[in-house]
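Engineer: Fold the following, please.
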Amino acid sequence: MSANERRKKFSLLATIAIAPLLASAAVGQARPPAEETDPSAASSPHQRDATSTSASEAPATQTAEPASASTPHQQEVTEGKAMMKSVTPESFASQVAVIGKAEIELGQIALQNTKDENVRKYAERMIKDHSAADKKLKAIAAKENLQLPQSLDQEHESLKMKLQGMTGEQFDREYVKAMAKGHDKAVALFESASQQPQMPAELKQFAASTLPTLEQHKEMAHSLHSKAGS
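Structural biologist: All right, here's what the predicted structure looks like:
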């Protein structure tokens, strides 16, 4: 083989050897660079809509409202104290007169309608204590020229009529319930009056000295109410 033929043969072999490498490089250059994966782009339009809907429909976390720490009884006491903050001599004397009259008349109904010995004793205590307080109030009102109502207000008149139509356990439940609620308000009223600077001295002393008795009435009423199961 001549030198010229050997060179041609070598060139042919070299071309054959590097051809695959050149082809591979060409394919690599023609292929576009891979883009970073975008979850939203990779998903179909339906999937994107579903994802968007799920996110928008997910309920927002709601802040739980704190449960009221006070019971209905505590709320009534709080409201009663708020209403009594600015009690005047006239309003105090008028309210006490109505409360006293109501306690006496309701106690008399209780003696007729109850069959419970504890309720009977409570009613007797109401009549005795409120009659004594009523006597003191009238004497002070006369000195201070304060006009006292001679009849019940609508609230107590309605309660009186309601209780008159009840007997036995039904009466006992409603009576002690009314006594507990009424004495919550009465205690708040007397507490306020005993602390009012514009209250006449004798009327202020009356409020302060009567308060312990009313607190006993309140405690007894709530105890009876609890036992009555209502």
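Engineer: only C-alpha atoms for contact and neighbour calcs from this point on.
Structural biologist: Fine.
Engineer: So residue 30 versus residue 20, what's the distance?
Structural biologist: Counting by C-alpha to C-alpha, to the nearest Å, the gap from residue 30 to residue 20 is 15 Å.
Engineer: So if I had to pick from these two, which one is more boxed in?
Structural biologist: residue 20 (11 against 8; other C-alpha atoms under 10 Å).
Engineer: can you list contacts of stretch 160-176?
Structural biologist: 102, 105-106, 109-110, 113-116, 119, 221-222, 224-225, 228-230 (C-alpha atoms under 8 Å, 6 or more residues apart in numbering).
Engineer: from these, which would you call buried?
Structural biologist: Using 16 or more other C-alpha atoms under 10 Å as the burial test, the contacts of stretch 160-176 include 102, 105-106, 109-110, 113-114, 119, 221-222, 224-225 as buried.
Engineer: In a markdown table, list those residues along with distance to residue 3.
Structural biologist: What follows is those, written out as a markdown table (distance: C-alpha to C-alpha, whole Å):
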| residue | distance to residue 3 |
| --- | --- |
| 102 | 141 |
| 105 | 145 |
| 106 | 142 |
| 109 | 144 |
| 110 | 143 |
| 113 | 143 |
| 114 | 142 |
| 119 | 139 |
| 221 | 133 |
| 222 | 129 |
| 224 | 132 |
| 225 | 129 |
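Engineer: Show me those that map onto helices.
Structural biologist: Judged by DSSP state H, the buried ones among the contacts of stretch 160-176 include 102, 105-106, 109-110, 113, 119, 221-222, 224-225 as members of helices.
Engineer: with those in mind, which one is nearest to residue 200?
Structural biologist: Nearest to residue 200 out of those is residue 102 (C-alpha to C-alpha; 24.7 Å).
Engineer: Next, the second sequence, to be compared with the first:
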Amino acid sequence: MKTNAIAIGVLMSLSVASLSIAQQNSAGMNSSSTTMVGKESLQEFDSQNKKGAAAVSAVSPTNAKLSSADQSLMMEVAKGGMMQLEVSKIAQQKATNPEVRQLAQAEVDEQTSLSAKLKEIAQAKGVTLPETPDAETQAMITKLQEMSGAELDRMYVMESGVKGHEKLNKVMSKVESSASDTNLKGLAKAAHPLVKTHLKVAEQINNKL
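Structural biologist: Sure, this is the predicted structure:
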């Protein structure tokens, strides 16, 4: 009888422990599934980023020559994208707020993809894009490198997340409405929805900081 009682006690202890582990795992899963970036769930934010990347990747370059006006538009896209990419690399490494890091990571992914496709289009058309940051971008890089903590988080979200995307939003609208080259117009159309998403999320994060 004593042996049976001990066995039953051990089984009950194991059952309680298993239940506790299951509850902890469930809580962890629920916590992960409700991680937010601005007002978007991380899962939805990731889904929108992947959809945007696929749309950009689907643009197929042609060797049709660009007009001088279209070349100017291409340079605007390249300049804005390079600034977003370079400052986001810094925020990706140094940001302390998890949502800011998620935004920076998404921006690095977006601009890396956009830059690669823009370069592919430019090469097909015989256009040389700038390979180094301009003075404005370099000044922003230097400023962010000197910052840390909440100060860096706020600076990045306002300057890159909000103001940078407001500029890109205008550039993409201009390209969609006035570019004559189908590749350039198609690239803007593919990338614009994600630019708008990142602007919206950046505004939401900025309101939290």
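Engineer: Let me see the TM-score of these two.
Structural biologist: Here the TM-score for the pair of chains, by TM-score structural alignment, normalised by the length of the second structure, is 0.64; 141 aligned residues with a C-alpha RMSD of 1.4 Å.
Engineer: any idea which element the residue most central in space within the second structure lies in?
Structural biologist: With distances taken as C-alpha atoms, centre = their mean, the residue of the second structure nearest its centroid is residue 106 (1.9 Å). If you go by DSSP states H and E, residue 106 of the second structure is part of helix 98-125.
Engineer: so what does that helix touch, helix or strand wise?
Structural biologist: For helix 98-125 of the second structure, the elements it packs on are strand 36-37, helix 42-57, helix 68-94, helix 182-208, judged by 3 or more C-alpha pairs under 8 Å, 6 or more residues apart in numbering; DSSP states H and E.
Engineer: mind checking how far the third one is from the chain centre?
Structural biologist: Taking C-alpha atoms, centre = their mean, to the nearest Å, one finds the center of helix 68-94 of the second structure at 13 Å from the center of the full chain.
Engineer: now the last one
Structural biologist: In terms of C-alpha atoms, centre = their mean, the centre of helix 182-208 of the second structure is found 10 Å from the chain centre.
Engineer: What mean distance separates that helix from the matching residues in the first structure?
Structural biologist: Compared with the first structure after the fit, helix 182-208 of the second structure shows a mean deviation of 0.9 Å (mean C-alpha distance after the TM-score superposition for the first structure).
Engineer: so where in the first structure does that helix end up aligned?
Structural biologist: Alignment of helix 182-208 of the second structure against the first structure: residues 201-227, by TM-score structural alignment.
Engineer: what does stretch 27-41 of the second structure give?
Structural biologist: Using TM-score structural alignment, stretch 27-41 of the second structure finds no match anywhere in the first structure.
Engineer: Over to stretch 81-96 of the second structure?
Structural biologist: Residue span in the first structure matched to stretch 81-96 of the second structure, by TM-score structural alignment: 100-115.
Engineer: contacts for the matching stretch?
Structural biologist: Under C-alpha under 8 Å, 6+ apart, the answer for stretch 100-115 of the first structure is 119-120, 123-124, 126-127, 130-131, 133-134, 151-152, 156, 160, 163-164, 166-169, 171-172, 175.
Engineer: Run the chain-centre distance for it.
Structural biologist: On C-alpha atoms, centre = their mean, the centre of stretch 100-115 of the first structure falls 34 Å from that of its chain.
Engineer: swap in stretch 172-180 of the first structure?
Structural biologist: Counting by C-alpha atoms, centre = their mean, stretch 172-180 of the first structure comes out at 24 Å from the chain centroid.
Engineer: right, and residue 205 of the second structure touches residue 97 too?
Structural biologist: No. Shown here, residue 205 of the second structure and residue 97 do not form a contact pair, counting by C-alpha atoms under 8 Å, at 9.8 Å.
Engineer: re the thing from before, quick one: the helix holding residue 106 of the second structure to the first structure mean distance?
Structural biologist: Looks like 0.8 Å for helix 98-125 of the second structure (mean C-alpha distance after the TM-score superposition for the first structure).
Engineer: What's the first helix or strand after that helix?
Structural biologist: Following helix 98-125 of the second structure in sequence order, the next helix or strand is helix 135-145 (DSSP H and E).
Engineer: Where in the first structure does that next one align, residue-wise?
Structural biologist: The aligned range for helix 135-145 of the second structure is 154-164, by TM-score structural alignment.
Engineer: what comes up buried for the matching stretch?
Structural biologist: 156, 160, 163.
Engineer: circling back to that earlier point, any chance of the helices and strands packed on helix 98-125 of the second structure in CSV, with distance to residue 13 of the second structure too?
Structural biologist: Formatted as CSV, those follow (distance: least, C-alpha to C-alpha, whole Å):
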stretch, distance to residue 13 of the second structure
strand 36-37, 37
helix 42-57, 37
helix 68-94, 45
helix 182-208, 44
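Engineer: related to what we said a few turns ago, just the buried ones among the contacts of stretch 100-115 of the first structure, please.
Structural biologist: 119-120, 123-124, 126-127, 130-131, 133-134, 152, 156, 160, 163, 166-167, 171-172, 175.
Engineer: Quick check: longest helix in the second structure by residues?
Structural biologist: helix 2-33.
Engineer: and that helix with helix 42-57, angle?
Structural biologist: Comparing the axes of helix 2-33 of the second structure and helix 42-57 via axes from the mean of the first three to the mean of the last three C-alpha atoms, to 10 degrees yields an angle of 50 degrees.
Engineer: Quick one: list the elements packing against helix 2-33 of the second structure.
Structural biologist: By 3+ C-alpha pairs under 8 Å, 6+ apart, helix 2-33 of the second structure packs against no helix or strand.
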